[in-house]
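S.K.: Pasting the sequence and the predicted model now:
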Amino acid sequence: RNFDMGRLGCLLATVVLSLASSLDASLIFDAADITVTSGESLTLSCGVKQDFHLCFWDHEDRRSFQVDNVHSGVHPGMRAPEDLTDNQCGIVIDSVSVEDSGAWTCRVFLTGRGGELRNSKTVAACHDSFVSLGGGCFHFNEDLWLDWYDARFYCQNLGTSEFTSDLASVDDCDQLTAIRNHIVSEYGPLWHWLGGTDAAQEDNWYWVTGGSVPRDLPFWYPDHPYNNEERNCLYMEKYSGYFWDNDCEEAGPFICEEFPVPLLHK
C-alpha cells in the first residue's frame, strides 16, 4: 500500500509562490503567518534597505522591544539572529510560549525625515502536547486506541478556555506531507484516525470542522473511498500518507488538532 505517486502528486500540485517581501520596498519582510511548537525558538525577521536609526518589535498585547536592546542582551530569553544580513531588525525568542501568540509588528524609524515603516505578521504557538506541523497544531495519540467517535470526544476534551480541539483535518499537500513525515519518524502504528466522515450523506466527505475533504490523488488511496455505507470514517495510512475509509467502530490511534476560540471552520 506504499504508493510514492501520492507524494509525487503533492509535489506536482504545489505551486511555489514568490511572495512580496513587504508592502513597502524599503522594508525586507515576509508577512506570512508562523505556527510554532511551544518551547521552540522563534525568529522574527525584519530588514531595511535604507538608513534608519531605531527599530522595534511590538506585540499586540502592547509589549514593545527596542531591537538594539534585544541585540545587547537587555531582555532575557531574546537575542540577535546569527545572520543580520538584510535582517538588521531581526530578533530571536529562545523559547516561545502561548503568550507570544498574536500579531507582531516591526516598526522602523528612518533617518532624517524618512518617516516610519512597519509591517506585521501573526504568530501561533501550539499549546502543550500539540506539535506544529504544516501551519497547524496537532496532538498524536497512539497509546490509547479508540473508535472514531470516542477519539473525537477525547480530542474535544483537550480544549480549554484558550482553544478548542477536534479530530484533525488536512488543509493541503504540504500539511499532508508534514504530518505523514512526522508519523513515520515518531510513531509505530500503521494508521491514525482523522476528522473526515461521510456519515451524514454517503460519498459526501467532509471534515468535522466544516470543510470538504479533498478527493482523488494525491490524498486518497487509488480507487478510494469505497462508497460503502459501513465505512464512514477516514484514517491516514502511515507510509504512503493516503486517506482510507473504514468502519467507524474500529479502535485505533488518532490525531487531534487545536483551533483558536471560537472554532473557525476551514
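M.R.: Now that the structure is in, tell me what you want to look at. Residues are numbered from 1 along each chain as shown.
S.K.: going forward, measure contacts and count neighbours with C-alpha atoms only.
M.R.: Will do.
S.K.: Can you name every helix or strand that whichever helix in the chain runs longest contacts?
M.R.: Counting by DSSP state H, the longest helix found in the chain is helix 173-186. Based on contacts counted as 3 or more C-alpha pairs under 8 Å, 6 or more residues apart in numbering; DSSP states H and E, the elements that helix 173-186 packs against are helix 5-13, strand 131-133.
S.K.: can you give me the angle it makes with helix 5-13?
M.R.: Going by axes from the mean of the first three to the mean of the last three C-alpha atoms, to 10 degrees, helix 173-186 is angled at 140 degrees with respect to helix 5-13.
S.K.: after helix 173-186 comes which helix or strand?
M.R.: Heading C-terminal from helix 173-186, the first helix or strand you meet, by DSSP states H and E, is strand 191-197.
S.K.: Tell me which other helices or strands that next one touches.
M.R.: Here strand 191-197 touches helix 148-157, strand 163-167, strand 206-207, strand 233-237, strand 252-260, going by 3+ C-alpha pairs under 8 Å, 6+ apart.
S.K.: any chance you could map the strands in the stretch 1-150 of the chain?
M.R.: All strands of the stretch 1-150 of the chain, identified by DSSP state E, counting those that start in this stretch, fall at 27-28, 34-37, 42-44, 47-48, 52-59, 64-66, 78-79, 91-93, 102-110, 116-126, 131-133, 136-146.
S.K.: So for Met236, which of the helices and strands packed on helix 173-186 sits nearest?
M.R.: Comparison of these against Met236 by C-alpha to C-alpha identifies helix 5-13 as nearest, at 12.4 Å.
S.K.: Give me the buried stretch members for the closest one, please.
M.R.: Judged by neighbour count (16 or more other C-alpha atoms under 10 Å), helix 5-13 contains these buried residues: 6-7, 10.
S.K.: Return the member of those residues nearest to Val108.
M.R.: Cys10 (39.1 Å).
S.K.: can I assume the closest one is in contact with Cys173?
M.R.: Yes: Cys10 lies in contact with Cys173 (C-alpha atoms under 8 Å); the separation is 5.1 Å.
S.K.: Kindly provide the distance from Ile93 to His71.
M.R.: According to C-alpha to C-alpha, to the nearest Å, Ile93 stands 11 Å off from His71.
S.K.: Quickly list what's touching both of these two.
M.R.: 78-79 (C-alpha atoms under 8 Å, 6 or more residues apart in numbering).
S.K.: and here's the other structure:
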Amino acid sequence: MRVPFIKMHGLGNDFVVLDRRKDDWPAMTAKAARALADRRTGVGCDQLILLEKSERADFRMRIFNSDGGEVEACGNAARAVALLHGDPARVETDGGIIALSPANSGASVDMGSPRFDWDEIPLGYAMDASAMPVGWSEGKDTLEAPMAVNVGNPHAVFFVDDANAVDLAAIGPMIENDPVFPERVNVNVASVAGESHLRLHVWERGAGLTRACGTGACATGVAAIRKGLVQSPVTVTLPGGDLVIKWQQGGSITMTGPAAEAFRGEFEWGDFA
C-alpha cells in the first residue's frame, strides 16, 4: 500500500506529515513512527505528524516523537500544518484545541492558556512549580530551580547567564527522565538578551536536541514574562531562528513564526509497519 507524505519544517525542526483526513489506511504504531523517523533507513524527521478527522474541531493533529512516543503538542508542527491547510482552523490535539492562522509564509497559533500548578505539569509530588527546589549537575554544568510550565506538554525552564555555554546534550537526558517528572519533560535553557529578547536551547522529550521547539519557546517566553525578566511580545531566538511569543497573565499564548514545505513523496506501508 502506497502512502503519500509531506516533508515540512519549522525553523529546521522537521516533520513527516501524513494526511489521513480523507484517505483510510492502517493505524499508526510506535514501531512505524520510529521507522519512518529514522534518518538513515526511513524518511527522517524529529516528529511524525498525523492529520485525522475530528468531531470536536476542523481536524485532529497527532504527534509522534522520533522515539515512537505519542505526545500532546508541538508548536512548530502546528505552524507547518497551518501552512499546509491554508486557512484558519481549530485543531484538536491531545493537549487541547488550538487555533491556527496562516500568515506570511508561516502562521500564528493560539496555543491556549499555560498551566502552572504542580499537578497540571505534572510533577511527582507537591512543590513550588515556579522555582522547583531541585537541581542537576553533569560535568561543568549545574542547573537548578527551574520553573515548570505546561503548554499542552510539560516543560522545565532554566534561566542562565549564557544558554550557549550549557552542554544540554549531556544534562538534558538526565533531567528529562528524572522521576520528579512522571511523564518526562522538555528541558529549556534560556538567557535574557534584551528587554523583549531571549536566547533558547531545548532538549525535547523523546526527540533530543532540535533546532527549534515551538512549545519550548512558548513555555520559556511565558516563564520569563511571569518572572518579570522580559516584556511581551518577546522574540525567542533558537538555533534555527526566531519565534515571537505574546502572552498576558490569565490569557492564552500566541506564537508566530515561519514554516516551510521541503518535498513530497510516497512510501510502501509494509516496509515500515
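M.R.: In hand now; what should we look at? Fair warning: this is a prediction, and the values are worked out from it, not measured in the lab.
S.K.: Now the TM-score, please.
M.R.: Scored against TM-score structural alignment, normalised by the length of structure 1, the superposed chains reach a TM-score of 0.22; 101 aligned residues with a C-alpha RMSD of 6.1 Å.
S.K.: so how far is Phe259 of structure 1 from Ser165 of structure 1?
M.R.: 6 Å.
S.K.: Have a look at the two and say which one is more surrounded.
M.R.: Ser165 (25 against 20; other C-alpha atoms under 10 Å).
S.K.: Could I get the buried residue list for the longest helix of structure 1?
M.R.: 173-177, 179-181, 183.
S.K.: I'd like to know which of those residues is nearest to Phe52 of structure 1.
M.R.: Asp174 (37.6 Å).
S.K.: That closest one reaches Leu12, doesn't it?
M.R.: No: taking contacts as C-alpha under 8 Å, Asp174 of structure 1 lies outside contact range of Leu12: 11.3 Å.
S.K.: what residues are up against the closest residue to Trp191 of structure 1 other than its chain neighbours?
M.R.: In space, and not counting its chain neighbours, Trp191 of structure 1 is closest to Glu237: 4.5 Å by C-alpha to C-alpha, 6 or more residues apart in numbering. Counting by C-alpha under 8 Å, 6+ apart, Glu237 of structure 1 makes contact with 190-192, 243-244.
S.K.: and what of Leu11 of structure 1?
M.R.: With C-alpha under 8 Å, 6+ apart, Leu11 of structure 1 has these contacts: Cys173.
S.K.: ok, now how distant is it from Arg180 of structure 1?
M.R.: 14 Å.
S.K.: cool, and Leu54 of structure 1?
M.R.: Taken as C-alpha to C-alpha, the span from Leu54 of structure 1 to Arg180 of structure 1 is 44 Å.
S.K.: about what we covered before: top of the contacts of Glu237 of structure 1 by number of neighbours, please.
M.R.: Phe243 (29 neighbours).
S.K.: Go ahead and confirm that residue touches Gly196.
M.R.: No: taking contacts as C-alpha under 8 Å, Phe243 of structure 1 lies outside contact range of Gly196: 9.4 Å.
S.K.: okay, and the common contacts of these two?
M.R.: Taking C-alpha under 8 Å, 6+ apart as the criterion, Phe243 of structure 1 and Gly196 both touch 234-235.
S.K.: Apart from its neighbours in sequence, what residue is nearest Arg60 of structure 2?
M.R.: Excluding the flanking residues, the one nearest Arg60 of structure 2 by C-alpha to C-alpha, 6+ apart is Glu92, at 4.5 Å.
S.K.: any chance of the helices and strands packed on strand 191-197 of structure 1 in TSV, plus distance to Val108 of structure 1?
M.R.: Shown next, in TSV, are these (distance: least, C-alpha to C-alpha, whole Å):
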stretch	distance to Val108 of structure 1
helix 148-157	42
strand 163-167	33
strand 206-207	42
strand 233-237	46
strand 252-260	30
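S.K.: so which of those gets nearest Gly102 of structure 1?
M.R.: Across those, closest to Gly102 of structure 1 is strand 252-260 (C-alpha to C-alpha), at 10.9 Å.
S.K.: Show me where the stretch 151-273 of structure 2 has its helices.
M.R.: Counting by DSSP state H, counting those that start in this stretch, one finds helices in the stretch 151-273 of structure 2 at the ranges 168-176, 214-226.
S.K.: Pick the most deeply packed of those helices.
M.R.: Ranked by mean neighbour count, the helices of the stretch 151-273 of structure 2 are led by helix 214-226 with a mean of 27 (mean count of other C-alpha atoms under 10 Å).
S.K.: same for that helix, what does it pack against?
M.R.: With contacts taken as 3+ C-alpha pairs under 8 Å, 6+ apart, helix 214-226 of structure 2 sits against helix 75-85, strand 147-150, strand 154-159, strand 186-194, strand 197-204, strand 234-238, strand 241-246, strand 253-258.
S.K.: and the gap between the residue nearest to Trp191 of structure 1 and Thr177 of structure 1?
M.R.: Computed as C-alpha to C-alpha, the Glu237 of structure 1 to Thr177 of structure 1 distance reads 12 Å.
S.K.: Please determine how far Gln175 of structure 1 is located from Val92 of structure 1.
M.R.: Counting by C-alpha to C-alpha, the gap from Gln175 of structure 1 to Val92 of structure 1 is 25 Å.
S.K.: For the residue nearest to Gly172 of structure 2 when sequence neighbours are not counted, give me its contacts.
M.R.: Distance criterion C-alpha to C-alpha, 6+ apart; nearest residue to Gly172 of structure 2, sequence neighbours excluded, is Trp203 at 5.6 Å. Under the criterion of C-alpha under 8 Å, 6+ apart, the neighbours of Trp203 of structure 2 are 168-169, 172-173, 186-188, 209-210.
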